[in-house]
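In: What would the 3D arrangement of this be:
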Amino acid sequence: MLIIEDGTGKPDAESYASAADLVLYAGKFGVTIPADEPAQEALLRRAALAMDGKTWKGRKTDSDQALAWPRRGVELDCQIKPDNYLPARIQYGQMALATEIHQDDIDPVEKRKGAVTLERVEGAVTREYATIPNTSGRLLPAAPDRPSSTQFADYLQRRGLFAVRA
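Out: Predicted coordinates:
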């Protein structure tokens, strides 16, 4: 049974959304998810773990809470949000991330093709694809822009592009 964070900073929370929430999300947005509830819950747990690795605004409300949210000191639109604030976009973002993880599971990076770099037509057709580098050890997105990134943007320390000076 998945333990859902409700804004109180549960020390054993595993997710911001339930499997039933994920099923509704998948239906609304036409994305593929596993049919069985244990697999759906596993995806939500994996997404929550991935979210914990992000640098969010503010700090955890309680050092004993299991997940990154709720947070204190979160400023959004020139307002400091309450300490028990759990944005809906965090929940939607987790569900979007769960579906992206599932897409990566069923369509692995090594099977994808890059952009067409050569196409020649003379009798027989020759087509060459760019190599998709994966030197970082991280999965590349299934699409150029992931819905979860959009959902999380306002709540991350850094948003968009930024330069790093070497």
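
In: CA atoms for contacts and neighbours, from now on please.
Out: Will do.

In: mind listing what the residue most central in space within the chain touches?
Out: The residue lying closest to the centre of the chain (C-alpha atoms, centre = their mean) is L97, at 2.8 Å. Contacts for L97 were tallied using C-alpha atoms under 8 Å, 6 or more residues apart in numbering; they are A47, P147, S148.

In: Mind doing that once more with 6 Å?
Out: Under the criterion of C-alpha atoms under 6 Å, 6 or more residues apart in numbering, the contact list for L97 reads A47, S148.

In: one more to put side by side:
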Amino acid sequence: MTLTVEDGSIVEGANSLVDLDFANSYHSDRNNTGWTGTDAVKQAALIRATDYLQEKYSWKGCLVEADQPLNWPRSGIQNVANNIIPNAVKQAVCVLALEALTATLNPSISPNGQTKFKKVDVIEVEYFASPFTSTKRPAVDGLLRPYLSGNGINVPTVRV
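Out: Purely as a prediction, here's the structure:
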């Protein structure tokens, strides 16, 4: 897959918020020795990191265009023009891309709790013990905090 970078102008088919030069510079500045591999491998990691941000986080503001391919750029965020990707968002993509190279980066929030069912006469009750898990990423969450709505985590709705 080709890396197509969103630059704030709502690029058709965009699949990354960061280009390879930005990511290489970010990791070089921090001496992140895990940022290795071919350009194609690194580009795939940037795409996976962007996918993670797409699926995992709930953002402030609104999409600039309803049919834009990525969650950025956004409008209605204080002190952020609607044609830029904030540097902190790009840095978060870089952090996640490094993780994508060195570990499994999975955007899904998956059920992990046991469903219990209790029936007393005609009354039925279902209990969910910790129905969802999400991996804490303090460095990423700290970078993104100013741009997140609510708790910032997208959690699927469970109906009982």
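
In: now the residue nearest to the centre of structure 1, what's its secondary structure?
Out: The local conformation at L97 of structure 1, judged by DSSP: H, G, I helix; E, B strand; the rest coil, is helix.

In: which residues in structure 2 form strands?
Out: Remark: strands assigned in structure 2 by DSSP state E are 57-59, 62-63, 74-75, 115-120, 123-128, 148-153.

In: Residues contacting the fourth one, please?
Out: If I follow you right, that is strand 115-120 of structure 2. In this structure, residues lying in contact with strand 115-120 of structure 2 by C-alpha under 6 Å, 6+ apart are E124, V125, E126, Y127, F128.

In: right, and L86 of structure 1 touches R71 too?
Out: No - contact criterion C-alpha atoms under 6 Å: L86 of structure 1 and R71 do not qualify, at 7.9 Å.

In: who has more neighbours, those two?
Out: Neighbour totals were compared for L86 of structure 1 and R71, and R71 leads with 22 against 19 (other C-alpha atoms under 10 Å).

In: which ones are touching whichever residue in structure 2 pairs up with that one?
Out: In structure 2, the residue paired with R71 of structure 1 according to TM-score structural alignment is R74. Contacts for R74 of structure 2 were tallied using C-alpha under 6 Å, 6+ apart; they are C62, L63, V64, N82.

In: could you redo those as TSV and give each row neighbour count?
Out: Compiled in TSV, the contacts of R74 of structure 2 are given as follows (neighbours: other C-alpha atoms under 10 Å):
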residue	neighbour count
C62	15
L63	19
V64	18
N82	19
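
In: Redo the strands of structure 2 as JSON lines? Include distance to A103 of structure 2.
Out: Conversion of the strands of structure 2 to JSON lines gives the following (distance: least, C-alpha to C-alpha, whole Å):
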{"stretch": "strand 57-59", "distance to A103 of structure 2": "20"}
{"stretch": "strand 62-63", "distance to A103 of structure 2": "31"}
{"stretch": "strand 74-75", "distance to A103 of structure 2": "30"}
{"stretch": "strand 115-120", "distance to A103 of structure 2": "29"}
{"stretch": "strand 123-128", "distance to A103 of structure 2": "29"}
{"stretch": "strand 148-153", "distance to A103 of structure 2": "21"}
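
In: who wins for proximity to T104 of structure 2 among those?
Out: Taking C-alpha to C-alpha as the measure, those were each checked against T104 of structure 2, and strand 57-59 came out nearest at 17.8 Å.

In: what's around I101 of structure 1, how many residues?
Out: For I101 of structure 1, the tally of surrounding residues (other C-alpha under 10 Å) stands at 21.

In: And it, how close does it get to N84 of structure 1?
Out: Computed as C-alpha to C-alpha, to the nearest Å, the I101 of structure 1 to N84 of structure 1 distance reads 28 Å.

In: burial measure for I84 of structure 2, as a count.
Out: The local packing of I84 of structure 2 (other C-alpha under 10 Å) involves 16 other residues.

In: was I right about it contacting S9?
Out: No - under the criterion of C-alpha under 6 Å, I84 of structure 2 makes no contact with S9, lying 7.9 Å away.
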